[in-house]
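Trainee: Sequence and predicted structure below; questions after.
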Amino acid sequence: MTPETLGRYQILGELGKGAMGVVFLARDPVIGRQVALKTFRLGYSADDEELAQFRARFLREAQSAGILNHPNIVTIHDVVDEGNGETCFIAMEYVKGTDLKQLMQRQKRLELPFVIDVVAQIADGLDYAHSKGVVHRDVKPANIILTAAKEVKITDFGIARVDASNLTTEGQLLGTPNYMAPEQIQGKDVDHRADLFSLGVMLYELLTTKKPFQGENLTVVTHRIVHDAFTPPDRYVADLPPAVLRILDKALQKDPAQRYQRGSEMARDLRAL
């Protein structure tokens, strides 16, 4: 049942559901603007210590992401922990648009200039976040919103790390496996360059409608990400410029030191096409 209010926010409707909670459209009566509320339900099979760990991580990650202020990043307005053992939520900028996952499902093959513009905007947003010490850790099409004006908005900064608490399945990978960098899969230390690998996977998929590392199950996919070369994109698309292939090759390097070191570098190469 949808609540009428959360904190000071008036609930207008439900925008979607996730594994950890619900996203609501709401109104902030103090400022009079619409916001999206992303809730995190805590009241299930968790002991006091787990709840305390989750709450601490939630607040730390949400506050870290809350410092970000960039045209290509969904702005966080408020972080609320009601302290009742039930609900934490983030109030964020409400963006009208379509996420890239939905767009790809509808349109299949996308035009090259459109793909280049979208991915360059994502790289801009990531570069800014990385300059502030914030790593996304779950860059994927479902976390990229495209407005009617073709402006990109990255959402869910820090959320993957929040979901990595003991409330998740033991041993569960942090992030979405198809888009994860090799070092993420291997459980190694992860920095901003993992986000740029994930962006390379997205670029490949937007261009070809296929993922660069495929397999019949998760075990095969993750093994290929760590050990195998990606499937040559010209197997699916015959007319990609050589410069695009070079960008993909650099973004999808197994060794982070051989990848793009900054989002701005990747954006520059994309816009030079």
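Mentor: It's in.
Trainee: CA atoms for contacts and neighbours, from now on please.
Mentor: Will do.
Trainee: Mind listing residues that contact stretch 150-165?
Mentor: Applying C-alpha atoms under 8 Å, 6 or more residues apart in numbering, the contact partners of stretch 150-165 are 20, 50, 53-54, 57-58, 61-62, 64-65, 71-74, 95, 118, 121-122, 125, 134-138, 143-147, 172, 174-175.
Trainee: Check it against this one:
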Amino acid sequence: SDNKNTKNKSVINSNLIGQTVKNRYEIESILGHGGLCDVYLAKDKILESSGSESPYVALKVLQKEFASQPETARMLIREAQQTQRLSHPNVIRVFDFGVDGDIYFLVMEYIDGETLESLIQRSRPNGLKYHAMLSILNQILDALSYAHSLGVVHADLKPANVILTSEGHVKLLDFGVSKTHQIKHDQYAAKRKTED
């Protein structure tokens, strides 16, 4: 049944290939499917015309069946706003977001790499080398520490939401279900004291 659903989604989503979103982002291929969104490789016509060495971006698009649901559209917009607040080398950059007709989209930097989930699968049965894993974990912790310092909690951290470049550079993805942690340190300390 899962294969059938994936196949149908591919047919539906392949309709976007060749389309241009917001007269700027030319969709070339599909990079992946998620629960609510699909991610495409797109060429940014403005970057291309400016002579950019890499005019490619990742275009995250809300699947059509969810576009009419206000809560899912709000979640995509919240992801864009939360991620735009985060300027860190280990957090994916969001450049743009919006709506073009019935297409709700988010434009992110394109990372040519693989997910940590894929790397873990590929490294079985021996597992990852200690120093490589330590480097990956340190980069993830740096990104999370930075996000937490701004009051943003990822809330969906998993190997599929971590991408690595061939050089081993880590980027955290998918802040879609992130939460703004608003409790202040003093409030937390006071709450802890009353619980003790």
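Mentor: That came in fine, so what should we check first? Just so we're clear, the structure is a prediction, and the values are computed from it rather than from any experiment.
Trainee: re earlier: from the contacts of stretch 150-165 of the first structure, which ones fall inside helices?
Mentor: Counted as lying in helices by DSSP state H, out of the contacts of stretch 150-165 of the first structure, are 50, 53-54, 57-58, 61-62, 64-65, 118, 121-122, 125.
Trainee: List buried residues within the residues you listed.
Mentor: With burial judged by 16 or more other C-alpha atoms under 10 Å, the buried subset of these is 54, 57, 58, 61, 62, 64, 65, 118, 121, 122, 125.
Trainee: Could you identify the most distant pair in those residues?
Mentor: Across these, no pair lies farther apart than 54 and 118, at 33.7 Å, counting by C-alpha to C-alpha.
Trainee: can you give me the helices for the stretch 151-273 of the first structure?
Mentor: 159-162, 182-185, 192-208, 218-227, 242-251, 263-271 (DSSP state H, counting those that start in this stretch).
Trainee: could you dump these to CSV with distance to residue 101 of the first structure and mean neighbour count?
Mentor: Formatted as CSV, the helices of the stretch 151-273 of the first structure follow (distance: least, C-alpha to C-alpha, whole Å; neighbours: other C-alpha atoms under 10 Å):
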stretch, distance to residue 101 of the first structure, mean neighbour count
helix 159-162, 18, 20
helix 182-185, 22, 20
helix 192-208, 10, 25
helix 218-227, 19, 16
helix 242-251, 20, 18
helix 263-271, 21, 19
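Trainee: and residue 107 of the first structure, which of these is closest to it?
Mentor: Nearest to residue 107 of the first structure, of the helices of the stretch 151-273 of the first structure and by C-alpha to C-alpha, is helix 192-208 at 10.3 Å.
Trainee: which secondary structure elements does that closest one contact?
Mentor: helix 112-131, helix 242-251 (3 or more C-alpha pairs under 8 Å, 6 or more residues apart in numbering; DSSP states H and E).
Trainee: want to throw those into TSV with distance to residue 43 of the first structure?
Mentor: Shown next, in TSV, are these (distance: least, C-alpha to C-alpha, whole Å):
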stretch	distance to residue 43 of the first structure
helix 112-131	32
helix 242-251	40
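Trainee: tell me the strands in the second structure, going along the chain?
Mentor: For the second structure, applying DSSP state E gives strands covering 20-21, 25-33, 37-44, 56-62, 94-100, 103-109, 113-115, 152-153, 162-165, 170-172, 179-180.
Trainee: what packs against the first one?
Mentor: For strand 20-21 of the second structure, the packing partners by 3+ C-alpha pairs under 8 Å, 6+ apart come out as strand 25-33.
Trainee: rerun at 6 Å
Mentor: If you count contacts as 3 or more C-alpha pairs under 6 Å, 6 or more residues apart in numbering; DSSP states H and E, strand 20-21 of the second structure packs onto no helix or strand.
Trainee: what sits up against that strand?
Mentor: residue 26 (C-alpha atoms under 6 Å, 6 or more residues apart in numbering).
Trainee: What is the corresponding segment of the second structure for stretch 137-148 of the first structure?
Mentor: Aligned by TM-score structural alignment, stretch 137-148 of the first structure falls on residues 155-166 of the second structure.
Trainee: Which parts of the matching stretch count as buried, going by neighbours?
Mentor: For stretch 155-166 of the second structure, the buried set under the neighbour-count rule, 16+ other C-alpha under 10 Å, comprises 157, 160, 162, 163, 164.
Trainee: Pick the one among those closest to residue 46 of the second structure.
Mentor: residue 163 (25.8 Å).
Trainee: I figured the closest one hits residue 114, correct?
Mentor: Yes. Counting by C-alpha atoms under 6 Å, residue 163 of the second structure touches residue 114, with 5.4 Å between them.
Trainee: Overlap of the contact sets of those two?
Mentor: Counting by C-alpha under 6 Å, 6+ apart, nothing touches both residue 163 of the second structure and residue 114.
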